[in-house]
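[1] Okay, structure incoming, though there's no sequence with it:
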């Protein structure tokens, strides 16, 4: 049952007082709070989901539509990359073309994210939303890319593109988008796992744009947490995750239930926001509110 949120600024945006309490608990840890950005934060910018993006490229490469199942994205991406070579289609050029074809609306929430005093920002997104928001907003924008990203960058107020950025043509920017690239990044070397393990252990994380039914999100955490020792778990976190309200009462099965329980056990506190239709605009509102309330905002113009 939904309970009334006490703060009027959050009313009709947060699901219940438990979510409100978790939000204010997150504020208490804001001095070492890292914002971990997932695809959901780009949902209201017009950029297609990973599945829809792959579907558009698949239609062009194979001349037919495809229904992509959860967990098959990497496999389909690998097939497409190979087929695009045969068809003489630039795979990553197609990704950029599709994203550029969407007119980005006003990116106020992303501008606020870049201005605010998060300890640093990490994203598994490969789009140009943050870069676009940084243009004309920040004097010193400090993006870092895999595989050159190091844990020391966390202390420099950076934005880390953990899986690369398709819009950056740089030898130090490697895109992790296919089965082969994931295997190289996560299995052939354990550097990303060790890096994320250290970050989640030494800092507090606010996850935005991820969910428990996001296959890649839970797979990522499986890789991280398998490296942790039992005795470390008692000291882990707290971390926080912004989730759509539909997941509050959702029935979990299989890996979804496993990881839902796993993350809760590891002190990742959910903050449920109410979804309006297909829009995640309340996610933006809550982040905006959170940034206004942070302990030490650092803004170029002194305002949000």
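    Noted; the coordinates are in hand. None of these values were measured; they are calculated from a predicted model.

[2] From now on I want contacts and neighbour counts done on CA atoms only, so please keep to that.
    Will do.

[3] Would you agree residue 59 is in contact with residue 67?
    No - Residue 59 is beyond contact range of residue 67, at 11.0 Å (criterion: C-alpha atoms under 8 Å).

[4] Give me the secondary structure label for the residue lying closest to residue 243 once chain neighbours are set aside.
    Of all residues beyond its chain neighbours, the one nearest residue 243 is residue 272 (4.8 Å), with distances taken as C-alpha to C-alpha, 6 or more residues apart in numbering. What DSSP: H, G, I helix; E, B strand; the rest coil gives for residue 272 is strand.

[5] In contact with residue 14, which residues?
    Applying C-alpha atoms under 8 Å, 6 or more residues apart in numbering to residue 14 gives the contacts 5, 20, 271, 272, 273, 274, 286.

[6] which one is the spatially most central residue of the chain nearest to, not counting chain neighbours?
    Nearest to the geometric centre of the chain sits residue 38, at 1.6 Å (C-alpha atoms, centre = their mean). In space, residue 38 comes closest to residue 209 once its chain neighbours are excluded; the distance is 4.2 Å by C-alpha to C-alpha, 6+ apart.

[7] what separates the one you found from residue 110, distance-wise?
    As defined by C-alpha to C-alpha, to the nearest Å, residue 209 lies at a distance of 12 Å from residue 110.

[8] doesn't residue 49 make contact with the residue nearest to residue 38?
    No - the pair residue 209 / residue 49 is not scored as a contact, 11.7 Å apart, by C-alpha under 8 Å.

[9] who touches both of these two?
    Shared contacts of residue 209 and residue 49, defined by C-alpha under 8 Å, 6+ apart, comprise residue 39.

[10] try this one side by side with the last:
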């Protein structure tokens, strides 16, 4: 699979990747907003790069920050600050140098992609559009930058994330790349058709996300096996007991550790300690994965997850969305809500972890199960990173099966099924269990390689990356035109967009000449539409 350009709505400093480009000026010092974002990662003290002679002469514009924590993405400072009259090509050249220097450095050091990704991921902002001098010409930067990054991703065989926390800039970059299948050559026709269908569902406001643990893997979260081993050692288990622990199921493993911790303490105290240890392990993860960022940008107001972590919520906040977390942090007026079926690390005392917790689930969380059932009946649920082996979900789904009216729900077609499951590999037995309920979409058409070895790790990484590509293509088809009437993005408009923008502007000029028409009841609806298209024209 060739390298790819991902368009990301979020916070550059929170994206898990191999390298960040941090904008700076000729002094090699980022602006205060950037230094504030990074300072907490190094305990408040951070030494940026030392300018070289080549840097001072202007023949080198990108420097590696050497003194940095190895478990974090590596920052590189890039001189992309100039005056408004500077040609757009100068800014684009700075981005090119970043990609070239970082890829050369990664290969010279033999550094593998972070967190088991199939390819290195390099992240950069839409350079020059904040303090770099070209803010009022953001569209011109986007128009020139996107095709160059697409070419470099293929030529250097790396993944590139162009990141913006500004909704209009993000929408403009998506539009510049477009939604032609040729931009995603690694997606076959079936995956592309499925994306078309899901994009239509999302555009109608009927898409609900169900996120499982698989989504968080590339963020560097500990896997269940490693987490259980660490917890067991903390509880005082020896090597023989660790071997016996592996023979138990996941729920019974957690319960066995909890029982060991109960020695000399109250049962509830051991529960709190176990939850606190899990919360502590998850808190060490700095940022969210690319998959979190892509999912967070989808137009889905309702999200369900079995994950304890808060990475999806962080990705949503970085994309400008407020999140209400059910059941422990609900609030009104949020952009979306996230239902945490098994609890959250922010409330470790109530994490659903052991078999006992699962058995008591219905008694304690009936209202949550009711919400899931209602969404399964009324919306189309998209399952990502979820094995569908959760006992609680089986009970909920069975209640939905019994509630559905056969005459109104044709289970022989995707329309009649209550959801779509995105799976990394074809799993005929498991998928047959849900064949009448879910439309299965596999990133690989064959089962995964047996065992745990280099070959199987590579296959899993490539399948996970294809899922990222699929989500990226889905986003490209759910984009907006929020930049259309904003003057900063005039340079990114196509000929047809510019023609439409001109006609709408003439209409607005007519309204300004006769503002009395704004008293008509219909004006507030027109005004809301114009705002969604980037009006009013403010810098």
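    Received it, and whenever you're ready, just let me know what you need. Just so we're clear, the structure is a prediction, and the values are computed from it rather than from any experiment.

[11] ok, back up a step: if you count what's nearby, which of residue 59 and residue 67 of the first structure comes out ahead?
    Taking neighbours as other C-alpha atoms under 10 Å, residue 59 of the first structure and residue 67 compare with residue 59 leading, 12 against 9.

[12] on that earlier part again, map the residue nearest to residue 38 of the first structure across to the second structure for me.
    In the second structure, the residue paired with residue 209 of the first structure is residue 385, using TM-score structural alignment.

[13] same question, residue 23 of the first structure
    Matched by TM-score structural alignment, residue 23 of the first structure corresponds to residue 195 in the second structure.

[14] So the residue nearest to that match when sequence neighbours are not counted versus residue 309 of the second structure, what's the distance?
    Among residues not flanking residue 195 of the second structure along the chain, residue 474 sits closest, at 5.4 Å (C-alpha to C-alpha, 6+ apart). For residue 474 of the second structure, the distance to residue 309 of the second structure equals 25 Å [C-alpha to C-alpha].

[15] My guess is the residue nearest to the centre of the first structure contacts residue 210. True?
    Yes - in this structure, residue 38 of the first structure is within contact of residue 210 by C-alpha under 8 Å, at 5.2 Å.

[16] how about the residue nearest to residue 38 of the first structure, what does it touch?
    Residue 209 of the first structure is in contact with 37, 38, 39, 40, 41, 42, 242, 243, counting by C-alpha under 8 Å, 6+ apart.

[17] same thing but at 10 Å, please
    Residue 209 of the first structure is in contact with 36-43, 123, 125, 217, 241-244, 280, 283, counting by C-alpha atoms under 10 Å, 6 or more residues apart in numbering.

[18] same question, residue 226 of the first structure
    Applying C-alpha under 10 Å, 6+ apart to residue 226 of the first structure gives the contacts 193, 197.

[19] redo that, cut-off 7 Å
    By C-alpha atoms under 7 Å, 6 or more residues apart in numbering, no residues touch residue 226 of the first structure.

[20] and it, what pairs with it in the second structure?
    Counting by TM-score structural alignment, the partner of residue 226 of the first structure is residue 398.

[21] Which stretches in the first structure count as strands?
    Counting by DSSP state E, the first structure has strands at residues 33-37, 120-123, 143-145, 159-161, 204-208, 239-244, 268-273.

[22] export the ones you listed to JSON lines and tack on distance to residue 101 of the first structure?
    Listed next are the strands of the first structure as JSON lines, based on distance: least, C-alpha to C-alpha, whole Å:
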{"stretch": "strand 33-37", "distance to residue 101 of the first structure": "22"}
{"stretch": "strand 120-123", "distance to residue 101 of the first structure": "22"}
{"stretch": "strand 143-145", "distance to residue 101 of the first structure": "24"}
{"stretch": "strand 159-161", "distance to residue 101 of the first structure": "22"}
{"stretch": "strand 204-208", "distance to residue 101 of the first structure": "25"}
{"stretch": "strand 239-244", "distance to residue 101 of the first structure": "27"}
{"stretch": "strand 268-273", "distance to residue 101 of the first structure": "29"}
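
[23] would you turn the ones you listed into a markdown table with distance to residue 85 of the first structure and mean neighbour count?
    Below are the strands of the first structure laid out as a markdown table (distance: least, C-alpha to C-alpha, whole Å; neighbours: other C-alpha atoms under 10 Å):
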| stretch | distance to residue 85 of the first structure | mean neighbour count |
| --- | --- | --- |
| strand 33-37 | 31 | 21 |
| strand 120-123 | 28 | 22 |
| strand 143-145 | 25 | 20 |
| strand 159-161 | 26 | 25 |
| strand 204-208 | 35 | 24 |
| strand 239-244 | 38 | 24 |
| strand 268-273 | 42 | 25 |
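
[24] closest to residue 73 of the first structure out of those strands?
    Proximity to residue 73 of the first structure (C-alpha to C-alpha) singles out strand 120-123 among the strands of the first structure, at 18.1 Å.

[25] start and end residues in the second structure for that closest one, please.
    Using TM-score structural alignment, strand 120-123 of the first structure pairs with 302-305 in the second structure.

[26] and that stretch, how far from the first structure on average?
    Comparing stretch 302-305 of the second structure with its match in the first structure after superposition yields a mean distance of 1.3 Å (mean C-alpha distance after the TM-score superposition for the first structure).

[27] Other residues contacting that stretch?
    With C-alpha under 7 Å, 6+ apart as the contact definition, stretch 302-305 of the second structure has outside contacts at 208, 209, 210, 211, 212, 336, 337, 338, 339, 340, 341.

[28] rerun at 10 Å
    Identification of contacts with stretch 302-305 of the second structure by C-alpha under 10 Å, 6+ apart yields 205-213, 296, 312, 323-326, 335-344, 368, 371-372, 375, 379, 381-386.

[29] next one: stretch 59-71 of the first structure
    If you take C-alpha under 10 Å, 6+ apart as the criterion, stretch 59-71 of the first structure is touched by 51-52, 54-58, 75-76, 80-89, 91, 94, 213-216, 219.
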